[in-house]
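Undergrad: could you look at this predicted model? Sequence included:
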Amino acid sequence: MAPAITTLAADAPALSAANTGFMLICSALVMLMTPGLAFFYGGMVRVKSTLNMLMMSFVSLGIVTILWVLYGFSIAFGTDVGSIVGWSSDYVGLSGIGITELWDGYTIPVYVFAVFQLMFAVITPALISGALADRVKFTAWALFITLWATIVYFPVAHWVWGSGGWLFEMGVIDFAGGTAVHINAGAAALGVILVIGKRVGFKKDPMRPHSLPLVMLGAALLWFGWFGFNAGSWLGNDDGVGAVMFVNTQVATAAAMLAWLAYEKIRHGSFTTLGAASGAVAGLVAITPAGGSVSPLGAIAVGAVAGLLCAMAVGLKYKFGYDDSLDVVGVHLVGGIVGSLLVGFFATGGVQSDAKGLFYGGGLEQLGKQAIGVFAVLAYSLIASAILALIVDKTIGMRVSEDDEVSGIDQVEHAETAYDFSGAGGGTSSRTTAAAPAPAVTENKKVDA
């Protein structure tokens, strides 16, 4: 994420209609990623959990949006307080911001920066939901993401991107969210599943994706939206850095998909559509922190390493016994770590900043900074998320009952089903308003009215 730059009044930039329009389009692209994630996750679960997965992502659009307006933007990007959080009264309720007031050092309005960052805040807790498929109460999930966004995401965003944030001031490079989004969400997912436990039938019952076309659709929407996620994070389009990030996003994603498929073929003997979709997402995750620092050849390396390591990592849940339903830990946590650390090897010093990685003569300095950022965010999110999940579990309860889980969380939590096989409709209203069947008529016999 591009830093806020302090400028002299005489050099203050003027509002750019082109950059403003570009950033609004990027914001819309990032917003589309959350429904895309919902489809991606929704296709990966069994039929009886499809709607719940869609809703766990979709509700984040509602909850996090309101929190962001009320106080989230202020905590994340307000005036620094102790290098840990921000706070600006003008940002509370977005009430003290002029419509043409510019984000410091840039040519876009504060409102545009705020809405772009809002979309990052929305998708991050939604990412966590994939690890919790089949077994979490919807009310508990809504409460959890309210607490998590407030206590974990908003402060971590300030650490990484806010002027004065301690990782920002240290020089940790995170172009668009490797630490603040993916490591943050992946570590949170691990923390929560260690508290709530495994699904009924984990490692015993088949839990295959019910709709691979839905998975591929979701992956395609994520890939499409990710261009706004990454290229937009330079907050403008004047100097070519965003264009490099756009190219690197495509290149790394392609490399990761191919690396995952190659691993699958060697290890399991087949090229799967699920592997293609997962590999693409792994590449998108890994290039997110690194894409503004590396060349296209470096992006190939980042993507290939991420695709291979994430493909290997998804099997760790069976080895260690944690039930990460849809491989949030294996893809987002591992992919975020890989991309963030590889900045320390492949940063050229000629794109986003002059920081150079080990392979470009920069020594180990940047790698050390990246490692501090990675493990600080990982540890904080893991511990804080586990504590929050424990609090929710001990108060209102996190999990549905075992019987409800087995019968299907869609029907229990949402009174609906994803697919109508009866012709009567899948929702409550369609069931309760359907016309009563006509009385049976026996041939050649009179039926009383």
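TA: Nice, thanks for sending it over.
Undergrad: from now on I want contacts and neighbour counts done on CA atoms only, so please keep to that.
TA: Will do.
Undergrad: buried stuff in stretch 378-391?
TA: Within stretch 378-391, the residues that qualify as buried are Leu378, Ala379, Tyr380, Ser381, Leu382, Ala384, Ser385, Ala386, Leu388, Ala389, Leu390, counting by 16 or more other Cα atoms under 10 Å.
Undergrad: the fourth one is in contact with Ala187, isn't it?
TA: It refers to Ser381. Yes. With contact taken as Cα atoms under 8 Å, Ser381 and Ala187 are classed as touching, separated by 5.8 Å.
Undergrad: ok, back up a step: the buried residues of stretch 378-391 in helices, which ones?
TA: The subset of the buried residues of stretch 378-391 located in helices under the criterion DSSP state H comprises Leu378, Ala379, Tyr380, Ser381, Leu382, Ala384, Ser385, Ala386, Leu388, Ala389, Leu390.
Undergrad: what is the nearest of those to Trp159?
TA: Within the set of those, Tyr380 lies nearest Trp159; the separation is 11.7 Å, counting by Cα to Cα.
Undergrad: any idea how far Leu342 is from the closest one?
TA: As defined by Cα to Cα, to the nearest Å, Tyr380 lies at a distance of 22 Å from Leu342.
Undergrad: sorry, back to before: Serialize the ones in helices among the buried residues of stretch 378-391 to CSV and add fields for distance to Trp159.
TA: CSV is the format used below for those (distance: Cα to Cα, whole Å):
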residue, distance to Trp159
Leu378, 13
Ala379, 14
Tyr380, 12
Ser381, 13
Leu382, 16
Ala384, 16
Ser385, 17
Ala386, 20
Leu388, 20
Ala389, 23
Leu390, 25
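Undergrad: Ala140 - how many residues pack around it?
TA: 19 (other Cα atoms under 10 Å).
Undergrad: for comparison:
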Amino acid sequence: MKPTLRPSGWLRPASMASVLAIGSLALALLLDGPLATTAHAATAAPQGAESTTTAGTSPDTRPEIVRRGEYLARAGDCIACHTAPRGRLFAGGLAMETPFGTLYSPNITPDPQYGIGTWSEEAFFKMMRTGRKPDGAPIYPAMPVAQYTKVTREDSDAIFAFLKTVEPVRQPNHPHTLRFPFNQRDLLYGWRTLYFHEGEFKSDPTKSVEWNRGAYLVEGLGHCTMCHTRINMLGGSSPREQFAGGLIPVQNWYAPSLTSDKDGGLGDWSIQDIVDLLQAGISNRGAVYGPMAEVTYHSLQHLSEEDIRAMAVYLKSLPDQGGRKTGPSATPNPKVFALGKQIYADKCAICHGDNGEGQLPQYPPLAGNQSIEMDSAVNPIRIVLNGGFPPGTKRNPQPFGMPPFGQELNDAEAAAVVTFIRTAWGNHGLPVSAREVNELRKAPLH
């Protein structure tokens, strides 16, 4: 059976670079591994001569199993890392810059020399469950090993069956170029002791079937915690901070909290608001850009209504740990506020309204917008500088975009307009400085 999954084009650079969800929800698909890389491709496939033959029974490639595996590969967004721009499907080669060097995603086509053509479904499942290559070496957690360990054997076998049907690509794997000592895989054993907890997802018998399905997708294949949980100095994360948000290393975007209303939570979102954002890329509460746009484009828009709703039900249930910000707005420098107000009226009000009310669903409101009010000002600054487009989806095939203003506004002007939208109309954000803007001009655009 020939698979139907194909890379359907790549998002334009402005969209790929701008991760702000102008609303409260953004599930950006980026790395939170121990080396703080900027993507989460697996490093599990054999590297040429390192290939390990793993004999075993052939996978079940009945059409219904392959179709299910293709669907699950969409849910796991495998294509995002294992297919390079303008590259062959699942042939790897995507470069992931890190502070310690570069990782490259591997070839996971069924090529026997460079891909997974010699793997058995047992070897593939052990890789998913244990986070180890067939030769026993630990996988760099650029692949979401701490999340994929929760995937069931049945789902793992279906994904493997699908991958065995894609076109083999005889493309060598690019060796990683990590600096010493980060190129020593033995260092991963310490990280695994602290942060890797092997085991399949366990349903909560006190919750509904729908809630448990959503939890399985969000915590497992969807690996949403990879961005929405703060990364510590050791490159790990604490279960106590799960979904509490954090700055994405290297790319310098902030993945908002999904648990706290005061910092971008979902407390006053409806289930339908969340469903619309995940599946269409826009909703009455906001729009997705950049890496989250890629998640919607490559993955979420292809999931069933039932699965998207299950994810929304689970996300909506995450406890509110902080509550909305209240009290008077911050008082910025009057001259800065006046300059920002003037720039807003000239360049922003035509879409977002004189009073930040927006024009739903294409132009989200800025007044009372949690993503604008977050303690971190990274996302509003970057969206003003870089602009972006939500993804083109089946439900929203012709999205409206946000133009970049980085080439028109100097650092002081960009800081002024961001300060204005964060403090006007009763918003409870803090002012930003020209220095903060200048630093983010250096951030990568992809």
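TA: That came in fine, so what should we check first? All values reported here derive from a predicted model rather than from experimental measurement.
Undergrad: superposing both, give me the TM-score.
TA: Between these two chains, after superposing, the TM-score reads 0.26 (TM-score structural alignment, normalised by the length of structure 2); 200 aligned residues with a Cα RMSD of 7.5 Å.
Undergrad: whichever strand or helix holds Glu122 of structure 2 packs against which elements?
TA: Assessed by DSSP states H and E, Glu122 of structure 2 sits inside helix 121-130. In terms of contacts (3 or more Cα pairs under 8 Å, 6 or more residues apart in numbering; DSSP states H and E), helix 121-130 of structure 2 is packed against helix 145-148, helix 153-163.
Undergrad: Ala290 is in contact with Gly336 of structure 1, correct?
TA: No. Gly336 of structure 1 lies out of contact with Ala290 (Cα under 8 Å); the separation is 9.6 Å.
Undergrad: and of the ones in helices among the buried residues of stretch 378-391 of structure 1, the nearest to Asn52 of structure 1?
TA: Checking these against Asn52 of structure 1 by Cα to Cα gives Ala389 as the nearest, at 18.6 Å.
Undergrad: what's the spacing between that closest one and Ala299 of structure 1?
TA: Look at Ala389 of structure 1 and Ala299 of structure 1: by Cα to Cα, they are 36 Å apart.
Undergrad: quick one: the strands in structure 1, in order.
TA: Assignment of strands within structure 1 using DSSP state E yields the ranges 79-81, 85-87.
Undergrad: how about the ones you listed in JSON lines, adding distance to Ala140 of structure 1 and mean neighbour count?
TA: Output for the strands of structure 1, formatted as JSON lines (distance: least, Cα to Cα, whole Å; neighbours: other Cα atoms under 10 Å):
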{"stretch": "strand 79-81", "distance to Ala140 of structure 1": "31", "mean neighbour count": "18"}
{"stretch": "strand 85-87", "distance to Ala140 of structure 1": "26", "mean neighbour count": "22"}
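Undergrad: which parts of the stretch 301-449 of structure 1 are helices?
TA: Using DSSP state H, counting those that start in this stretch, the helices of the stretch 301-449 of structure 1 run over residues 316-320, 328, 334-346, 365-395, 402-407, 409-414, 428-433.
Undergrad: got the angle for the third one vs helix 365-395?
TA: It stands for helix 334-346 of structure 1. Regarding helix 334-346 of structure 1 and helix 365-395, their directions subtend 170 degrees when assessed with axes from the mean of the first three to the mean of the last three Cα atoms, to 10 degrees.
Undergrad: which neighbouring elements make contact with helix 334-346 of structure 1?
TA: Counting by 3+ Cα pairs under 8 Å, 6+ apart, helix 334-346 of structure 1 packs on helix 273-290, helix 296-313, helix 365-395.
Undergrad: which one of those is the most hemmed in?
TA: A comparison of these by mean neighbour count, using mean count of other Cα atoms under 10 Å, puts helix 273-290 on top with a mean of 29.
Undergrad: list the helices and strands that helix packs on?
TA: Using 3+ Cα pairs under 8 Å, 6+ apart as the contact criterion, the neighbours of helix 273-290 of structure 1 among helices and strands are helix 212-231, helix 241-268, helix 296-313, helix 334-346.
Undergrad: from Leu367 of structure 1, how far off is the spatially closest residue to Ile75 of structure 1 that is not a sequence neighbour?
TA: Counting by Cα to Cα, 6 or more residues apart in numbering, Ile75 of structure 1 lies nearest to Gly86, which is 4.4 Å off, once chain neighbours are set aside. Shown here: Gly86 of structure 1 relative to Leu367 of structure 1, a distance of 27 Å by Cα to Cα.
Undergrad: again with Asp80 of structure 1
TA: If you measure Asp80 of structure 1 against Leu367 of structure 1 using Cα to Cα, the figure is 26 Å.
Undergrad: for Leu67 of structure 1, same thing?
TA: Computed with Cα to Cα, the distance linking Leu67 of structure 1 and Leu367 of structure 1 is 34 Å.
Undergrad: which residues touch Leu390 of structure 1?
TA: Each residue near Leu390 of structure 1 by Cα atoms under 8 Å, 6 or more residues apart in numbering is listed here: Val195.
Undergrad: please report how far it lies from Asn248 of structure 1.
TA: When distances are taken as Cα to Cα, Leu390 of structure 1 and Asn248 of structure 1 turn out to be 40 Å apart.
Undergrad: so how many other residues sit close to Pro334 of structure 2?
TA: Summarising burial for Pro334 of structure 2: neighbours were counted as other Cα under 10 Å, giving 9.
Undergrad: returning to what we had before: I'd like the helices and strands packed on helix 121-130 of structure 2 laid out as JSON lines, including distance to Ile383 of structure 2 and mean neighbour count.
TA: What follows is those, written out as JSON lines (distance: least, Cα to Cα, whole Å; neighbours: other Cα under 10 Å):
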{"stretch": "helix 145-148", "distance to Ile383 of structure 2": "30", "mean neighbour count": "26"}
{"stretch": "helix 153-163", "distance to Ile383 of structure 2": "36", "mean neighbour count": "22"}
